[in-house]
Structure formats: structure tokens, C-alpha cells
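J.: build the 3D model from these lines:
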Amino acid sequence: MTRVDFHTNVADKLGYACRLARKAYLAGQPVVVLAEPSELRAFDERLWTFAPLEFVPHCMADNALAAQTPVVLTSTLEGKLPHHQVLMNLGQTLPANFASFERLLEIVGGDAQELHAGRERYRFYRDRGYPLANHKQDA
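T.: This is a model prediction of the structure:
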């Protein structure tokens, strides 16, 4: 069963997500990052610049090198994805097919709309018996 980790009240979602992606990469855990296309573009840029002396290898899911790349960016979980260890959700909706991943990282910002959407997803997972962990960030 998929383990679900909620990271809530995150002030800088993209910076936080970059650090989590780096942590997973260094631990040898491939990650699929799910977000809306505009947020994916911004996340892609942040991965290039968030740490001047570090690089987190990443590409879009439709890239020919996706299977060999540890961090894969996508706006949909439809179709074939190269990794199923960790899914990082930067969106505000329940990810389709999340149960095909070993672990789901839900990144929730601090504004009221994101917190409400995050609570709805939390209830969904909880009511279906998924193992949950909470990591509340300081505001």
C-alpha cells in the first residue's frame, strides 16, 4: 500500500520540492513530480538554480532519457512512466493512479485554498486506510 507523506504549510513550495527531490536523488530513489504545466516549467528552472554547486538530473516524462533520469517531471500520470518509487504531488487535486507508487509526497502551501485542498486529500487517504505521516513546516 502506498505510504503518503504530507508536507504542509510550506512557504516556498518549489524550493522545498527541490530539496526533497535532491534528497530522494541522493538516496537513490527515483521521483516522478506531478504538477500543472506552468508550475512544472517553474520547477524545472528552480532545479537548475536552487543550489549553485549541485545538480539534480531531471527531464520531462516524454523525453527519450526519462527511464535513465532520476527525477521525471509530468503534468499527467496517464501513460507509461519510467519510475514508480516516489510520486511528488505539487498540485491541489488527488493524483490519478497514485496507488501505483510506493510512496506519495504531498506538498501543500500555506494559503487557505491549498490547505483546504490538502485537507480534502488527507481525508481521502485516511478514510481508505493509507499509512499517513505529517510534516508541518513553520510559517
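
J.: CA only for contacts and neighbour counts going forward, please
T.: OK.

J.: spit out the contact partners of G15.
T.: In this structure, G15 makes contact with R46, F50, judged by C-alpha atoms under 8 Å, 6 or more residues apart in numbering.

J.: quick one: the helices in this structure?
T.: 13-26, 37-49, 112-127 (DSSP state H).

J.: residue farthest from the centroid of this protein?
T.: L53 (22.7 Å; C-alpha atoms, centre = their mean).

J.: gap between it and L47?
T.: Counting by C-alpha to C-alpha, to the nearest Å, the gap from L53 to L47 is 12 Å.

J.: another one to check against the first:
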Amino acid sequence: MTQIFFYHNAADRIAAAAALLGKACRQGKAVLVYAPETELAGALDRQLWIAPPTGFIPHVFGTSPLAAETPIVITADATASAQNERLLNLSSDVPPAFSRFTSVIEVVGRDGDDRLSARDRVKFYKDRGYAIQYFDLAEKSA
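T.: The predicted structure follows:
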């Protein structure tokens, strides 16, 4: 069964997602990033170019010919990739076909709308019997 991880209380949701992606990349783990909103996908792309300041987190968009060989793929279509290990969800909705992934990572900011949509996703996962692990990002920055 798919493992669900919620990283909540992110002061900057995009920076938190980039940090998690950087960690996964350093560990040699591939991640498919579901970001159906063009503006959000672009913001994450820019963040991955500048963080960390002396490095680069290898990534491409799902339409790139290099997508099959790049560890981090940002896409608006979570069903189009052969990658099925880790899915990082940046949508306010439950990602389509999430259950084919070994794990789903949700990053939740502090603003009200983000928190409300995250609660809906938590309820969705719980109602279907998925165990959820929570990580408070506010504790990490304190």
C-alpha cells in the first residue's frame, strides 16, 4: 500500500519542496513532481536552479526528452511517467493514480487555503485506509 507523508507548516512551500527534492536527489532517489499549475511548476523549476546556492538539483519538465533519465521530473500529468516510486504532490487535489506510487509526499504551507485543501486530502487518504506520517517543518526551523 502507498505510504503517505505530510510535511506541514512550511514557511515557504516551494523552498520546502525543493529541500526535500534535494535530499532525495543526494540519496539517489527519483521523484515525480505533480504540479498541474504552470505558475507553481515554474516557481519550483526556478527554486531548483538556485537552491542550494552553490549547487543544482537535476530536474526537467515531463515533456523533456531527458525525462526518463533525470531524477526529478516536474509534470502536469502524473499518469504519463513510468516512474512509480515517489510522487511529490504540489496540487491542492489528490493526484490522479497516486496509488501506483510507493510513496506520496505532500508539502503543506501555513496559509489557510493550503491548510484547508490539505485537510481534505488527509481525510481522503484516511477514509481509504492509508496510514499517514506527519512531519512538522516549523519544528525543523526552530
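
J.: what sits against the residue nearest the centre of the second structure?
T.: Closest to where the C-alpha atoms of the second structure average out (C-alpha atoms, centre = their mean) is L88, at 2.2 Å. Residues near L88 of the second structure by C-alpha under 8 Å, 6+ apart: V31, L32, V33, Y34, V104, I105, E106, V107.

J.: tally up the residues packed near the first one, please.
T.: For V31 of the second structure, the neighbour count with other C-alpha atoms under 10 Å is 25.

J.: and it, what does it touch?
T.: L21, A24, P71, I72, V73, Q83, E85, R86, L87, L88.

J.: ranking those by neighbours, who comes first?
T.: V73 (27 neighbours).

J.: quick one, what contacts that residue?
T.: V31, L32, V33, H59, V60, F61, G62, A67.

J.: swap in G22 of the second structure?
T.: I57.

J.: what do you get for A11 of the second structure?
T.: Counting by C-alpha under 8 Å, 6+ apart, A11 of the second structure makes contact with G109, R110, A138.

J.: can you pick the most crowded of those residues?
T.: Neighbour counts for the contacts of A11 of the second structure (other C-alpha under 10 Å) peak at G109, which has 19 neighbours.
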